[in-house]
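A.B. asks: let's see this in three dimensions:
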Amino acid sequence: MYEQTCDVAVIGAGTAGIAAYRAATEAGASAVLIERGPGGTTCARVGCMPSKLLIAAAKAAHAARSADPFGIRVSGVAVDGRAVLERVRAERDRFVGSVFDGLDGLPEGARIAGTARFRDGRSLTVDDHTRIAFKAAVIATGSSPNIPKPLHGLGDRLLTTDTLFEIPDLPGSLAVLGAGAVGIEIAQAMTRLGVRVTVIDSGDTVAGLSEPDLARQAAAIFGAELDLHLGARLDSATRDGDGVRLAWTDRHGHAQVTQAERMLAATGRAPNLDGLGLDAAGLRLGEDGVPKFDRRSLVCAGAPILIAGDADGWRPVLHEASRQGG
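C.D. replies: Below is the predicted model:
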């Protein structure tokens, strides 16, 4: 096994990890960037980049249908779902490529491919080929979509933001579980692209809004475009023919059934921490399995290890991941 020593070992080559590596080297520290893949940052691959491209297409279709008040007559607006998604993927891949281009210039040996696991609070292994001793480490392993238990049996009929942009064509109908910022923006975009959309959420607001009047206005605006149900509980989800069948209870306690071609889970993301050997590193974990850390320094309790970006579950947005990584 190859043995290596560095000042800073960064686990994860997403937004936070890249920022951490650059900050370390710019400060004169020796650093390595460990990447399990696929890399390219969550934002560029499956987050804000492809979702905003989908929204741009939806906005174009919506504008064409809404041009009459300006004296512009547009008839027969047709959405080519395959072409929309092909463009989303092409532009998305260009964004991801630019991220990889920024990593290509790293010194030889600074970028290590594989899965990292702590041996103790001062060393880790990458697969079975490299052992790294470090003075400090940064956990920047990102996050993965949450899949609520009722959705586990849907197989390929279940979509997440990690898989949504890979489908070859737009579905005829889509049920969305979760009316947070991600769920509601995708739901509105899909609606404007001609997909019949139903959104179910157990909360009382959309997009995480907390100001009561604003939350009511937003619910009314989105509800005018799509089938929005707040304060609802999903009871079960099953495969049904070529689609899915959802049994749920509305806010008034009435049983409801929704059928759709595909289901989108938009219920947040969980930190990627499994398999890291956090116990071996001596880190103290919270009830959620995330290491306890100081929110000013991001240093974890128990070892010279920091945690940044989606991995710490604190502020899982792009600019915060970059700031925390630095």
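A.B. asks: CA only for contacts and neighbour counts going forward, please
C.D. replies: Noted.
A.B. asks: from A113, how far out is the residue in the chain sticking out farthest from the centre?
C.D. replies: Taking CA atoms, centre = their mean, the residue of the chain most remote from its mean C-alpha position is G71, at 40.7 Å. To A113, G71 is 58 Å away according to CA to CA, to the nearest Å.
A.B. asks: verify the contact between G326 and T25 for me.
C.D. replies: No - judged on CA atoms under 8 Å, G326 makes no contact with T25 at a distance of 10.8 Å.
A.B. asks: between the two, which one's more packed in?
C.D. replies: Using other CA atoms under 10 Å, the more surrounded residue of G326 and T25 is G326, with 17 against 14.
A.B. asks: contacts only, for the more buried one.
C.D. replies: A16, A19, A20, R22, A23 (CA atoms under 8 Å, 6 or more residues apart in numbering).
A.B. asks: likewise A116?
C.D. replies: By CA under 8 Å, 6+ apart, the contact set of A116 is I11, I34, R36, L124, T125, V126, D127, L276.
A.B. asks: apply 6 Å and report the result again.
C.D. replies: T125, V126 (CA atoms under 6 Å, 6 or more residues apart in numbering).
A.B. asks: one more to line up against the first:
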Amino acid sequence: MKKYDYDIVIIGAGGAGITASFTGNGFKKKVLLVEKNKIGGECTHSGCVPSKALIKAAKLTYNVTTLKDYSIDLKYKLNTENVMDYVKSIVNKVYEEEKPHSFEERGISVLKGHASFINSNTISVNGENITGKNFIIATGTSPKLPPIKGIDSDYILTNETIFNLEKLPKSMGVIGAGAIGIELAQALNRLGVSVDILLRGDRILKKEEKETSKRIEDILLGEGIEIHKNVKLKKIEDGTIHYLDNGNMGYFSSFEKILVATGRKPNLDNMNLKKIGVDYDSNKIIVNDKLQTSVSNIYAAGDIAGPYRFSHMAEYQGFIAAFNCIFPVKKKTDYSQVLWTTFTDPEISHIGYTEEEAHKKYDNIKVYTETYSHLDRAITDNEQGFVKVICHKDNIVGAHIIGNRAGELIHEIQMLKKFNIPIKKTADMIYAYPTYSDIIRKIGKKAYLDYLNNNLIVKTIKNISK
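C.D. replies: Purely as a prediction, here's the structure:
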């Protein structure tokens, strides 16, 4: 007689939950996937997919406005009335591959409803008790709104509601200057929305290199976006944002809509985690390096576990959590290879330490940079940008790219970093010409020349030949 209904019960069907379900199923385990909304989670319905569709539409619109730079004359009239229909169509296209039947055809059971724990081996969904040997909590996060008056008004949008709009507003205030706020601000502005960004600090994209965030700021300003720094919000009233400046009350003129992108909070409501002994705080479920919670047969993965809230990290954790549910020898998470891309135009990609962080961590670092202005393909495409690679001895400890195709270029550096291959090894590789990837070889050449100039034998020969 079976002891449990399922080997693995996964609560939440976003990136982490989907990956975990496929992994468990791939190892011939009986898997249940529980989701109270639609499968796909935030990424499919209110994150990666709709935002990139909107960004693509905005990029095409912007490209038309720059045709004169290529000596092309085109008369046009901008009409974005149906752009949100396009965004919704892309979401639906992706969701077609994530509907319950596609999982059930693989042998993964799917149940729609809210799950709450009765004990460490039992949950209740829609009044039905379900038992499992192991559980993976992958319920994700939701927008965290600042505690100010009027934040619950009809003017307010978050990433969960903005893509439900039928038409774009004429004006929008964007509160928050992280990746979500900046990506959407630029896209909306390019589609004809008058955009103001409000941030409480003095720098947008504060996790990036200072030089990188400054370049993006200059681009946004050049495209007509207003950026207001060190803003202390007080209240929102009839689309008007009231703020405090050196003790004096001020306000920003009425916006048709206001997008709030100021952080995230964990989705833990009514799950009875405290009752069964699962530890959590206001930001996340607390896990060890094997993604186990304080209850050993219950794991957490994805945004709900942190520390990095990206879809690719959710997939990474989803695999590890499922693996550890199955095998006695547990895998550990390794965050030394974390990378991310912010899909502004131009794109920004980031691995490891910034230059400032690396200087604090190591006594001796080498920084190699190359600009797109020395790259023939970028010149023909009229693109600007740069690549920076930060090394300690021969090891890559950080890399930063701003420019066209940054999100693709970063993976070559990621591979070098992961397998401890010095960047100088790319110096004698043959790269196709003209390509953006050739900029990695150019940096490799600089590192190789640096190596030669500091080589004792080379130094000796130079001294003899003087």
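A.B. asks: show me where the stretch 101-250 of structure 2 has helices.
C.D. replies: 179-190, 210-222 (DSSP state H, counting those that start in this stretch).
A.B. asks: skip the chain neighbours and tell me the closest residue to the residue positioned nearest the centre of structure 1.
C.D. replies: With distances taken as CA atoms, centre = their mean, the residue of structure 1 nearest its centroid is G47 (5.4 Å). Among residues not flanking G47 of structure 1 along the chain, T161 sits closest, at 7.0 Å (CA to CA, 6 or more residues apart in numbering).
A.B. asks: looking for the alignment partner of that neighbour in structure 2.
C.D. replies: Under the alignment by TM-score structural alignment, T161 of structure 1 pairs with N159 in structure 2.
A.B. asks: from A113 of structure 1, how far out is the residue in structure 1 that M271 of structure 2 lines up against?
C.D. replies: Using TM-score structural alignment, the equivalent of M271 of structure 2 in structure 1 is L276. Separation of L276 of structure 1 from A113 of structure 1 (CA to CA): 15 Å.
A.B. asks: between the two, which one's more packed in?
C.D. replies: Counted by other CA under 10 Å, L276 of structure 1 and A113 do not tie: L276 has more neighbours, with 19 against 16.
A.B. asks: where do the strands sit along the stretch 1-150 of structure 2?
C.D. replies: Using DSSP state E, counting those that start in this stretch, the strands found in the stretch 1-150 of structure 2 span residues 6-11, 31-35, 109-112, 115-119, 122-125, 128-137, 141-143.
A.B. asks: would you reformat those strands as TSV and include distance to L409 of structure 2?
C.D. replies: Converted to TSV, the strands of the stretch 1-150 of structure 2 look like this (distance: least, CA to CA, whole Å):
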stretch	distance to L409 of structure 2
strand 6-11	34
strand 31-35	35
strand 109-112	38
strand 115-119	41
strand 122-125	44
strand 128-137	33
strand 141-143	29
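A.B. asks: for V64 of structure 2, find the nearest of those strands.
C.D. replies: Smallest distance to V64 of structure 2 across these (CA to CA): 33.9 Å, for strand 141-143.
A.B. asks: can you give me the strands for the stretch 201-326 of structure 1?
C.D. replies: Along the stretch 201-326 of structure 1, the segments classed as strands by DSSP E, counting those that start in this stretch run 227-230, 233-240, 243-249, 255-260, 262-265, 269-271, 305-307.
A.B. asks: identify the residues contacting the longest one?
C.D. replies: Right, the one you point to is strand 233-240 of structure 1. Contacts of strand 233-240 of structure 1 (CA under 6 Å, 6+ apart): P150, L151, L154, S202, V244, R245, L246, A247, W248, T249.
A.B. asks: go ahead and confirm the fourth one touches G231.
C.D. replies: Read it as S202 of structure 1. Yes - under the criterion of CA atoms under 6 Å, S202 of structure 1 makes contact with G231 at 4.3 Å.
A.B. asks: residues touching the residue nearest to the match of M271 of structure 2 when sequence neighbours are not counted, list them.
C.D. replies: Setting aside the residues directly before and after it, L276 of structure 1 is nearest to R117 in space (CA to CA, 6+ apart), at 4.4 Å. Neighbouring residues of R117 of structure 1 by CA under 6 Å, 6+ apart: L124, T125, L276, G277.
A.B. asks: go again with 7 Å.
C.D. replies: Counting by CA atoms under 7 Å, 6 or more residues apart in numbering, R117 of structure 1 makes contact with L124, T125, V126, G275, L276, G277.
A.B. asks: cool, and T5 of structure 1?
C.D. replies: Neighbours of T5 of structure 1 in contact, by CA under 7 Å, 6+ apart: I132, A133, F134.
A.B. asks: aligned partner of the last one in structure 2?
C.D. replies: In structure 2, the position corresponding to F134 of structure 1 is occupied by G132, as judged by TM-score structural alignment.
A.B. asks: before we move on, the earlier item: and which of the contacts of R117 of structure 1 is nearest to H254 of structure 1?
C.D. replies: G275 (42.6 Å).
A.B. asks: if we ignore the residues flanking it in sequence, what's nearest the closest one?
C.D. replies: Leaving aside its sequence neighbours, G275 of structure 1 sits nearest to R117 (CA to CA, 6+ apart; 6.6 Å).
A.B. asks: go on, Q324 of structure 1?
C.D. replies: Closest residue to Q324 of structure 1 apart from its sequence neighbours, by CA to CA, 6+ apart: A308 at 5.4 Å.
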